[in-house]
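>>> got a predicted structure plus its sequence, pasted below:
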Amino acid sequence: IIWYVLFHVLLFISVLSLSSVHGQVSYSIPEEMVKGSLVGNIAQDLGLDIKRLKSGKARIYTGDSAEYIELNKERGVLLIKDKIDREALCGPTTPCALHFQIILENPMEFYTVTVEIIDTNDNPPIFERSEMKFEISESAIAGARFVLDRAIDDDVGVNGLQSYSLKPTDNFVLKSQSRSNGVTNVEMVLQKPLDREKQEQISLILTAVDGGEPQLSGTMQILITVLDINDNAPVCAQAEYKARISEVAPKGTVLTTVSASDTDEGSNGRISYSIPKSGAARLFEVNKDNGVVNLVGFMDYEKTKHYQIDIEARDQGGLADNCKVIIEVTDINDNPLSITSVYQM
């Protein structure tokens, strides 16, 4: 097997030594173009004759990547072979591009082609659940904060999530805070005291909007039950916790323990810990009683090197505080070297 690999490597090097990269060209196309759509006139852009494409048995080489683009040698053009979903191809990574080569024989020639996939506004912001429920004491003071679920928008740039709004605003205002990693945390802040005797149930609508044309949006209902007398909110012992975990750590690995205190007695002083719904919530869980944070999914350093999760400490009366846990994923050498050979029989 070793001699077989060495043979192909040497053959690949010898082919490269007898050939050269003769040119390169770049295109930009929107995602979701239908099959057969024109990407570009590759023959014209590279200065190639169509006869040369045919005699040289021109073909596309993508390595191990899927082929989304095909070459029509009769017309000398590149066409869409399979509809491209930018979000499926690249996720949040920008720019998103396909890289491949046009190879011709007799003599061997290489041409490098890059096709950038431009995002279209084909995904609205969405909330993972349709409603959130809060139980808030009428004794909650102005400035009390309540963490809300973030919306998720698979689009990027201006087509991605841009802002939130909360209506009506009789008792609460919305506060957004952008973090260094680009994630925006959303909180509902009490600005006017609640009066259970006047209004026991409150219904609000949280709306998330993107910046595309046309503008798309998603909504979540917030249902609030006003409770009597709970005059102390939980207080987290730390605003921020840090943890480090190997990308091969097994499920059940303990990352850290968060804690909060509440000076109230009975049910009003009993604290439950939870992770608001988010993309990272499926990888981690917190014990609702003791605040121990465990791994419940699988890490992949090559995909994500850092995670930030919000932990909410809520008492039985509906008051809450929150802290964040910043998790660093350490790399393990789990990706073998990949060697691709191109040779001419």
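Perfect, thanks for sending it. Numbers count the residues shown, from 1 in each chain.
>>> please count neighbours and contacts with C-alpha atoms only from this point.
Fine.
>>> you'd agree residue 111 is up against residue 61?
No. If you go by Cα atoms under 8 Å, residue 111 and residue 61 don't touch, sitting 10.1 Å apart.
>>> mutual contacts of the two, please.
The contact sets of residue 111 and residue 61 overlap at 101, 102, 103 (Cα atoms under 8 Å, 6 or more residues apart in numbering).
>>> which among the residues you listed gets closest to residue 320?
residue 101 (56.3 Å; Cα to Cα).
>>> follow-up on the earlier one: just put the shared contacts of residue 111 and residue 61 in a markdown table and tack on neighbour count and distance to residue 190.
Formatted as a markdown table, these follow (neighbours: other Cα atoms under 10 Å; distance: Cα to Cα, whole Å):
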| residue | neighbour count | distance to residue 190 |
| --- | --- | --- |
| 101 | 18 | 59 |
| 102 | 20 | 61 |
| 103 | 19 | 65 |
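>>> adding another structure so you can compare the two:
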Amino acid sequence: MMKLTRSLARLQRAFVLGCAAVLAAQGALAQEAYPSRPVRLIVPFAAGGTADVVARVVGAKLGERLGQPVIIENRGGAGSITGTDAGAKAPADGYTLTITNGAAVTTGPLLGQRMPYKPLEDFVHVFLIGTFPNMLVVRTESPAKSLQDFLARARKERNGVSWGSAGVGSAGYLAGELLQQLAKVPMVHVPYKGTGPAMNDLLGGTIDAMLTSPAVAAPHIRSGKLRALGVSSSKRLSDFPDVPAMQEVVPGAVGDAWFGVSVPAKTPPAIVERLRAELERVLRAPELRSQLHEAGLTPAALGPVEFEKFLRQEVAKWTPVIRTANISLD
């Protein structure tokens, strides 16, 4: 009888300890419910650019949805590689997000850039925020009144027409190279260290044309200094309904840039899904969509599966363009 009593007592103690362990674990999980502290959003560009504007607009709304502030951290350098690398190497706990773009994920490796990370393997690409095209612009006194005129002149000129971009490998440069290859016309590319110097030379008459974002070109178009000949999007922009998509004249000449949100690989699937769902809800807000529109973006709202498919399509698209032009930044 005494032995039975002792056995029951041991079982009772084990049961109590087991319940306590379960309750402690539940309490710990409750305390660590994601997110329990501020979230960092790395922007791999300097403050003030399009990526920074997009990050701050989206980050503010995402913070409201998560119930924690989203803190923007600008880490520019090496054409967005420095900041993206920091994002790839951050703890995979959902507290560090990164604004990713083509130069850091798809076209950069194709251009021979030495990546300190693996663009597709070292990230979970959570959400494609949106895409934005480049616009081909000339001075208003240019004899080219249309894209057809511009291409006809390029075919006639012995040395081709000159066009500028923010630099070799930039979205504007790739869109121009694609147009040149598909239209089979000789054009002279003049690379600049940034959009500002290129625009100054275009306005000053040093180069004939430029491919840049509509947001950059718009003030000069409205002031009457520049004329838009085409956009690299798949269809016309609502703000410029009279400007044709370049592919209306040259089929396939679609070269949009993009911005997305990514997290380090091995981030727990539940956190990835929470971020995807909240970002999707954020992009449904009419006010935010309007703000993105003002920044020149067309919202895309693609989750991880569709986003990764998009990235692989981008690699497949730009590989032959870059190889044909023999472009390398190495």
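Looks like it arrived, so ask away. Bear in mind the structure is a predicted one, so any value in this text is a computation, not a measurement.
>>> once they're superposed, tell me the TM-score.
Superposed pair, TM-score by TM-score structural alignment, normalised by the length of the second structure: 0.23. Supporting alignment: 134 aligned residues with a Cα RMSD of 6.7 Å.
>>> buried residues in the helix or strand harbouring residue 313 of the second structure, which are they?
Assigned by DSSP states H and E, residue 313 of the second structure belongs to helix 304-325. By neighbour count on 16 or more other Cα atoms under 10 Å, the buried set for helix 304-325 of the second structure is 304, 307, 308, 311, 314, 315, 318, 321, 322.
>>> quickly name whichever of these is closest to residue 183 of the second structure.
Nearest to residue 183 of the second structure among the buried residues of helix 304-325 of the second structure is residue 321, at 12.8 Å by Cα to Cα.
>>> ok, that closest one to residue 219 of the second structure distance?
For residue 321 of the second structure, the distance to residue 219 of the second structure (Cα to Cα, to the nearest Å) stands at 31 Å.
>>> strands along the stretch 151-300 of the second structure, start to end?
161-165, 187-191, 209-212, 226-231, 257-264, 298-302 (DSSP state E, counting those that start in this stretch).
>>> how about the contacts made by the residue lying closest to residue 214 of the second structure once chain neighbours are set aside?
Leaving out its chain neighbours, the residue that sits closest to residue 214 of the second structure by Cα to Cα, 6 or more residues apart in numbering is residue 135, at 5.7 Å. Each residue near residue 135 of the second structure by Cα under 8 Å, 6+ apart is listed here: 210, 211, 212, 213, 214, 217, 228, 229, 230, 231, 232.
>>> gap between residue 135 of the second structure and residue 5 of the second structure?
Distance from residue 135 of the second structure to residue 5 of the second structure, counting by Cα to Cα: 86 Å.
>>> show me what contacts residue 299 of the second structure?
Residue 299 of the second structure touches 129, 130, 131, 283, 289, 292, 293, counting by Cα under 8 Å, 6+ apart.
>>> want to throw these into TSV with distance to residue 123 of the second structure and neighbour count?
Below are the contacts of residue 299 of the second structure laid out as TSV (distance: Cα to Cα, whole Å; neighbours: other Cα atoms under 10 Å):
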residue	distance to residue 123 of the second structure	neighbour count
129	16	26
130	18	21
131	20	19
283	22	21
289	26	18
292	24	22
293	27	18
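>>> got TSV for the residues you listed, with distance to residue 53 of the second structure too?
Formatted as TSV, these follow (distance: Cα to Cα, whole Å):
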residue	distance to residue 53 of the second structure
129	13
130	13
131	14
283	15
289	13
292	9
293	11
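>>> before we move on, back to that, and the strands of the stretch 151-300 of the second structure, which is most packed in?
Using mean count of other Cα atoms under 10 Å, the stretch among the strands of the stretch 151-300 of the second structure with the largest mean neighbour count is strand 209-212, at a mean of 29.
>>> which strands and helices lie in contact with that one?
Under the contact criterion of 3 or more Cα pairs under 8 Å, 6 or more residues apart in numbering; DSSP states H and E, the helices and strands touching strand 209-212 of the second structure comprise strand 135-139, strand 161-165, helix 171-183, helix 195-204.
>>> looking at those, which is nearest to residue 278 of the second structure?
Among those, helix 171-183 comes nearest to residue 278 of the second structure, with 28.6 Å by Cα to Cα.
>>> show me what counts as buried in that closest one.
Quick answer for helix 171-183 of the second structure (16+ other Cα under 10 Å): 171, 172, 173, 174, 175, 176, 177, 178, 179, 180, 183.
>>> now the fifth one: how far from residue 322 of the second structure?
Counting by Cα to Cα, the gap between residue 175 of the second structure and residue 322 of the second structure amounts to 11 Å.
>>> what do you get for the fourth one?
To residue 322 of the second structure, residue 174 of the second structure is 8 Å away according to Cα to Cα.
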